[in-house]
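A.B. asks: My questions concern the predicted model and sequence given below.
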Amino acid sequence: MKQMQLGSSSLHVSNIALGCMRMNELSISDAEKVFRTALDAGVNFFDHADIYGGGDSEDIFARAAGMNDDLREKVILQSKAGIRGNSFDFSKSHILNTVDESLNRLQTDYLDVLLLHRPDALMEPEEVAEAFDSLQASGKVRHFGVSNQHPMQIELLKQHVKQDLIANQLQFGLMHSLMIDQGLNVNMKNDAAVMREGGLLEYSQLNNMTVQAWSPFQYGMMEGVFVGNDKFPEVNKKLSELAGRYHITESAVAAAWILRHPARIQTVIGTMNPERLAGIAKASEITLTREEWYDLYQKAGNELP
């Protein structure tokens, strides 16, 4: 599997990551199969959050992986903090407590990456800076980033934190392509031209932040999976055609569409099915042509200006 540099850090990670949100639904033995399949496919990056499975996903991951010092050196662990019940909380105490709890569940002394999960309207950036400084000084977190934030929120944080923000995890995929749509429909009088996110994709490239694409096979705001869905015959016909051409699965083609973008987007897949995981991982070695990329984009229901 191809590797990439994560933002401005020295971390070299697989360009496909395993999102572990649903690992709490598995037995320890089934979770181990998923973990070993990921490693065998070349995945070295595992994405967590304190709220996944109420914390059980992190616990099951560590137990299934058989976390030890030798293994820990081979994997990159990322977790998130900031969602608290039905509210968001970027207070210093909450961030510090969340990290300690995640470290305990993951059976490790440090996180490679910590992301702030969703924007907190009551964020006091000075408190976030204090939390980051404490976590870095203690060695509990080595790198930092955000999730679901727009450029001005990131700029506000950067005015206060000393650490580079190396990643921004955002929903993105063939059927959730707002970041592409607004870049193509410049100065156009249509819905696609609305700059909802402030040029996130270009901002990320300019600031050397890796975009991590979550829910890459969902359409809308996580309304369902589009691959193999009868609601979307045109894009699925094209996915099937390209799957046959490249001898990969349709889901792998959809992942390859993301990986084709020059922003070097890391794709976070959440399947807990080892066979499906192994199939999607093959997308890492596929480079769609420019014509194939644009054809898929249009078959997904998008019009070029």
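C.D. replies: Perfect, thanks for sending it.
A.B. asks: Every contact and neighbour count from this point should use C-alpha atoms.
C.D. replies: Fine.
A.B. asks: so who does the spatially most central residue of the chain touch?
C.D. replies: When the chain is reduced to its mean C-alpha position, the nearest residue by CA atoms, centre = their mean turns out to be residue 212, at 3.5 Å. Residue 212 makes contact with 167-170, 265-268, according to CA atoms under 8 Å, 6 or more residues apart in numbering.
A.B. asks: try 10 Å
C.D. replies: With contact set as CA atoms under 10 Å, 6 or more residues apart in numbering, residue 212 has these partners: 6, 15-17, 147-148, 167-172, 264-268.
A.B. asks: Same question for residue 87.
C.D. replies: 118, 120-121.
A.B. asks: Of those - the most surrounded one?
C.D. replies: residue 118 (19 neighbours; other CA atoms under 10 Å).
A.B. asks: Show only the entries of the contacts of residue 212 found in strands.
C.D. replies: Taking DSSP state E as the definition of strands, the contacts of residue 212 contribute 16-17, 147, 167-171, 266-268.
A.B. asks: ok, and the most crowded of those?
C.D. replies: Counting neighbours by other CA under 10 Å, the top entry in those is residue 16, with 32 neighbours.
A.B. asks: Does that residue touch residue 284 like I think?
C.D. replies: Yes. At 7.0 Å, residue 16 and residue 284 qualify as touching, with contact defined as CA atoms under 10 Å.
A.B. asks: about what we covered before: tell me which two of the ones in strands among the contacts of residue 212 sit farthest apart.
C.D. replies: Across the ones in strands among the contacts of residue 212, the longest distance by CA to CA is 17.1 Å; it joins 16 and 147.
A.B. asks: another one to put next to it:
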Amino acid sequence: MNMQNTLPSPSLLPGSGRLILGCMGMGSDWQGGAVTESHIAQAHAALEAAREIGITLFDHADIYKRGTAEQCFGELLRRQPSLRDDILLQSKCGIRFADDAGPARYDLSGAYIVAAAEASLRRLGVEHLDILLLHRPDPLMEPQEIAEAFSRLRSAGKVRFFGVSNMQAGQMRWLQQALDAPLVANQLEMSLAKLDWLDHDSTFNDPQNTSALPWAGTLQYCQQQGIQLQAWSPLAQGIFSGAKSDRASPTQQATAKLVLSMAEQYAVSAESIVLAWLLRHPAGIQAVIGSTRPDRIRACAAATTLQLSRDDWYRLYLSARGQALP
């Protein structure tokens, strides 16, 4: 396989689906404590629930639980080696915690990208990652240096494809001009609770558009270039699907009631309504489910087959906005 010139499907990386399991909740804790059998059992239950509903792509990052999320998942692979042939592994790098060398920071230097990827491979106990994402844009990143790191990892067979996370169109375009293979994914926060990705376009040239985030053209660029959009925190920590949260605003509480009403109407879970709203967008978004609870993972199953009507999609959008469109 010529990985250097092979472009994945413009909508989905081969072998993946509309739902991804985010593995941030696996492992010990954010202090990097020891991984126990209890942690491994929790991860195994989440993995099996995900596979039951057809999930094949598992999303990691080197920083999740200080590396113990990857370590924990790696133990599952060690105990069931055949599993690696049935799934896709994605990880991210570029965020560094404060240490003796410096403060909490971003680092997309070539040396750090290579070292981080190799460390993820060791923790996971695998020979290659299917996808490696740059976790956050680094103000000091240099496209040519990143390109050389990507080439080194690809040539060594350690990473198949590369992508980004939390980057806008201009940053991707700037990075891509130095690369000899296409970026395949961009992971962004998108949900009923995080609507600027929609509002920036739908309220263009209107006083309502007060967002300073440079969304304009990002979704369109990704679709045009075959860059798979992935949504992190698509369930918005359960605010619209049953979680009791003191942080929920009156608008969010009203939207949660609407979600529950639609769940009854469509005879599916509230989680599936929330995700189906996101998946209804023509950009072909993948949703990264961040829960490790098997029941909540299974509750997302119907999202991939449920087709919300245009009117219901707008009911949810307008309710979550809390104000009428211009």
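C.D. replies: All right, it came through fine. Since the structure is predicted, the reported quantities are computational estimates derived from the model, not experimental observations.
A.B. asks: circling back: distance to residue 250 of structure 1 for the ones in strands among the contacts of residue 212 of structure 1 - can I get that in CSV?
C.D. replies: Compiled in CSV, those are given as follows (distance: CA to CA, whole Å):
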residue, distance to residue 250 of structure 1
16, 16
17, 18
147, 27
167, 27
168, 26
169, 23
170, 22
171, 19
266, 18
267, 15
268, 16
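A.B. asks: which one among these gets closest to residue 239 of structure 1?
C.D. replies: For these, the minimum distance to residue 239 of structure 1 (CA to CA) is 17.4 Å, reached by residue 267.
A.B. asks: Roughly how far does that closest one sit from residue 102 of structure 1?
C.D. replies: Applying CA to CA, to the nearest Å, the value for residue 267 of structure 1 to residue 102 of structure 1 is 23 Å.
A.B. asks: Okay, buried residues for stretch 91-109 of structure 1 please.
C.D. replies: Under the neighbour-count criterion of 16 or more other CA atoms under 10 Å, stretch 91-109 of structure 1 has 91-92, 94-96, 98-100, 102-103, 105-108 buried.
A.B. asks: Also stretch 277-290 of structure 1?
C.D. replies: The neighbour-count criterion (16+ other CA under 10 Å) identifies 277-284, 286-288 as the buried residues of stretch 277-290 of structure 1.
A.B. asks: What range does it cover in structure 2?
C.D. replies: Stretch 277-290 of structure 1 corresponds to residues 297-310 of structure 2 when matched by TM-score structural alignment.
A.B. asks: mind checking the end-to-end distance for that stretch?
C.D. replies: With CA to CA as the measure, stretch 297-310 of structure 2 spans 26 Å from end to end.
A.B. asks: How far off centre is it?
C.D. replies: Centre-to-centre, stretch 297-310 of structure 2 and its host chain are 18 Å apart (CA atoms, centre = their mean, to the nearest Å).
A.B. asks: go on, stretch 301-318 of structure 2?
C.D. replies: On the basis of CA atoms, centre = their mean, stretch 301-318 of structure 2 sits 20 Å off its chain's mean C-alpha point.
A.B. asks: What separation do you get for the aligned residue in structure 1 for residue 276 of structure 2 and residue 196 of structure 1?
C.D. replies: In structure 1, the residue matched to residue 276 of structure 2 (TM-score structural alignment) is residue 256. Distance of residue 256 of structure 1 to residue 196 of structure 1, given as CA to CA: 25 Å.
A.B. asks: Can you pick out the residue with more neighbours from the two?
C.D. replies: More crowded of residue 256 of structure 1 and residue 196, by other CA under 10 Å: residue 256, with 23 against 12.
A.B. asks: so that one makes contact with residue 264?
C.D. replies: No. If you go by CA under 10 Å, residue 256 of structure 1 and residue 264 don't touch, sitting 11.4 Å apart.
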